[in-house]
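>>> Sequence isn't available, so here's the structure alone:
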């Protein structure tokens, strides 16, 4: 789960780093616009559904290795969250072949109290990564997308693309193209997501972990073993899938999230999304639903997806009755050992840096949000607040205190 403007200061990239992202994007020379690429806007739901096969072909050809931009993920998101906006999917074709997609939508929101018309990715805090889908001729395809968006800039106040990795096509091309056309551009540091490269042997990896942490894990496992046999299982589909999904959602909120109102099951749209996403992933063969069992009782779980030989960990949870045995940590231990034995390339812990994640790795992947504003008075005002005023006062103690107080009474810097 991720946010932009509300990320703690210690978890944000510096303003200098963010500016360097735009600077690097500006280094590439601007080629002449391609004349053989056609751009089409898709706004109706039926046409969106009919794109499934070519959409996923494009994802595979573009070598996007995460599942968060595949058609089934985006469709599930749209159907379950039912946003108050409309589709704005930009398709680029070369002859009869689709070569690029920008999965966007338009809606209305607020930024620093001001109403804005947002052109943004089809995503929210549950979409861990985003990008344009581009195969051949990436520079020309992104330029075609940008020129189309710029030609309609009278209809939007801000282009907002969240959770872009440093290698995202949108981040590498759109800032330079927008600046060339005299638009206002800024990037905002979001989450640094821990990940574990699967290299070397399992024993070598284990020796690199904290001895104290490993010793503690072994002690917790012994404690659980006194209650009964400790095993784990991986559900990928089959007859028991429905019960497994129920158990996963129950465990996700059991410890404290349900009481705090943040559990998946506390929001009908959120619950519908995760249920449907897991069922869809099982059909696609990408679901990996891990459970730790004590005496055949499921006591902790990890919802994960396998994509391009990388395992993405979405949500975890445990039964608080077994908290003394740290079942989530023990399950992660088992999960990682299996990832080594199956020769996965990587385990991505997703989300922000947290202490439990950093017990397993030192590697993190930064993400940015990209904002593009048309160069007109109202948008210049918002750009100045976000990228000139706020960076100067953000480290100020009074500002951090104001953010915390605002959060307590339900105020947001801008819509998520």
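Structure's in. What do you need? The model shown is predicted, which means the values in this text are computed figures rather than measured ones. Residues are numbered from 1 along each chain as shown.
>>> rest of the way, CA atoms for contacts and neighbours
Noted.
>>> Could you point out the helix or strand that follows the helix or strand containing residue 314?
Under the criterion of DSSP states H and E, residue 314 resides in strand 310-318. Sequence-wise, the next helix or strand downstream of strand 310-318 (DSSP H and E) is helix 327-341.
>>> most centrally placed residue in this structure?
The centre of the chain sits closest to residue 128, judged by Cα atoms, centre = their mean, with a distance of 0.7 Å.
>>> for residue 395, helix, strand, or coil?
Following DSSP: H, G, I helix; E, B strand; the rest coil, the label given to residue 395 is coil.
>>> Any idea how many residues pack against it?
Residues contacting residue 395 under the criterion other Cα atoms under 10 Å number 13.
>>> excluding its backbone neighbours, what's nearest residue 400?
residue 394 (7.1 Å; Cα to Cα, 6 or more residues apart in numbering).
>>> Structure two is appended below for comparative analysis:
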């Protein structure tokens, strides 16, 4: 790439990293900066990004990471994946932040208050690194993303397009647990009591909330075992069915445990684990990353019971302001969730091919979908024609629009 690995602009030092081992010296300050971001998500951390880059790249992809220091203090991080593809018979490249079924919401990581200075600077560096880049793509950004605010204020050298990408569910931890249960409704709380009585008839019922470095490998192995006994095995999405996925979560949970961010929530009965959560604490937010239960015990609804106990713990601890479920599945509504919108962002440079083959088509598609009759036809086609519908990850549920 036609750019220096290190450059200074005023009192800002910009460095480029292309090797995994060169990320590690930044780990401590990077993770600390992630804790200051308004997203309250672990995806922005060194722990997550380094695990992704080692185990989750697609064939043919490359990566680099840009760091910005202000007077020797880290103030900006941008991990970038370089993805090759063809458009109009031409070999093209797009830049994107890390994203797949396991990873979402990787945004510009910038010291609060410096976004208007650092984000345009990082975009300028991207443009220099690959002048023929087709676009820069950031997926599933929450509405609190400073990047969305910067883009809305106007951006030089890029045509921006944002598309709605559905909602994510969360529960605000406010008031008492009894008040929260009252909001769930009489019918649902009655059902919870019935399930608890039924479960308590089993021998050896035990609920554990585990943290600590030494628990990681054993806990992950136990989680994977119960996940293999769940619906995820039939779906083909269990961690033990994909070697690279297993390695990714092994490294990720090790790093998160070392930071003190990792939690395991376990429900046991009859001497075995029957439901589990992999959760992450980022400041005062608890992110429920993965859940599973043993289908042999489905009549006991162990996943529901573990969810209730997780909320009870959150309300009683005084240490959690929000439980973030990330998803927007129908069963989330049972827990009286609130919702926040997410958006995809595409930045097209001022070049003929990106404008003709990228920016104009996506704008036309968005315009057509605002027409009710066209939207109805599109929805019908999406259900019956595989080439007509948009791709969605298993984490998402919304109106995501893939253009590449």
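Structure received. This structure is a prediction, so every number in the text was calculated from the model and none was measured.
>>> So residue 75 of structure 1 belongs to a strand, correct?
No - counting by three-state DSSP, residue 75 of structure 1 is located in no strand; its state is helix.
>>> List the contacts of it.
Listed by Cα atoms under 8 Å, 6 or more residues apart in numbering, the contact set of residue 75 of structure 1 reads residue 49.
>>> how much space is there between it and residue 85 of structure 1?
As for residue 75 of structure 1, its distance to residue 85 of structure 1 is 14 Å (criterion: Cα to Cα, to the nearest Å).
>>> Same question for residue 57 of structure 1.
Separation of residue 57 of structure 1 from residue 85 of structure 1 (Cα to Cα) stands at 27 Å.
>>> ok, those two, which is more surrounded?
Set residue 57 of structure 1 next to residue 85 and count neighbours by other Cα under 10 Å: residue 57 wins out with 16 against 13.
>>> element containing that one, please.
Assigned by DSSP H and E, residue 57 of structure 1 falls in helix 52-62.
>>> Setting aside sequence neighbours, what's the nearest residue to the corresponding residue of structure 1 for residue 167 of structure 2?
By TM-score structural alignment, residue 167 of structure 2 lines up with residue 192 in structure 1. Distances taken as Cα to Cα, 6+ apart put residue 366 closest to residue 192 of structure 1, at 4.2 Å, once the chain neighbours are dropped.
>>> Just confirm the one you found is within a strand.
Yes - checked against three-state DSSP, residue 366 of structure 1 lies within a strand.
>>> Residue in structure 2 paired with it?
Counting by TM-score structural alignment, residue 366 of structure 1 corresponds to residue 341 in structure 2.
>>> give the contact list for residue 306 of structure 1.
Applying Cα under 8 Å, 6+ apart to residue 306 of structure 1 gives the contacts 286-288, 312.
>>> What's the separation between it and residue 197 of structure 1?
14 Å.
>>> now what about stretch 129-138 of structure 1, what contacts it?
58-59, 61-62, 64, 66, 68-69, 99-103, 121, 123, 141-142, 161-165, 168-170.
>>> Just those: which are in helices?
Among those, DSSP state H puts 58-59, 61-62, 141-142, 169-170 in helices.
>>> Buried ones among those residues?
Listed as buried from these are 58-59, 62, 141-142, 169-170; burial here means 16 or more other Cα atoms under 10 Å.
>>> in which helix or strand would I find residue 351 of structure 1?
Assigned by DSSP H and E, residue 351 of structure 1 falls within no helix or strand.
>>> Counterpart of residue 42 of structure 2 over in structure 1?
By TM-score structural alignment, residue 42 of structure 2 lines up with residue 67 in structure 1.
>>> Correct me if wrong: its match contacts residue 59.
No - using Cα atoms under 8 Å, residue 67 of structure 1 makes no contact with residue 59, being 9.2 Å away.
>>> in the stretch 151-300 of structure 1, which spans are strands?
Along the stretch 151-300 of structure 1, counting by DSSP state E, counting those that start in this stretch, strands occupy 158-164, 184-197, 230-235, 287-294, 297-307.
>>> Quick one: closest of the ones you listed to residue 114 of structure 1.
Nearest to residue 114 of structure 1, of all the strands of the stretch 151-300 of structure 1, is strand 158-164, at 11.8 Å by Cα to Cα.
>>> how big is the offset of the longest helix seen in structure 1 relative to structure 2?
As assigned by DSSP H, the longest helix anywhere in structure 1 is helix 268-284. Taking mean Cα distance after the TM-score superposition for structure 1, the mean distance separating helix 268-284 of structure 1 from the aligned residues in structure 2 is 1.9 Å.
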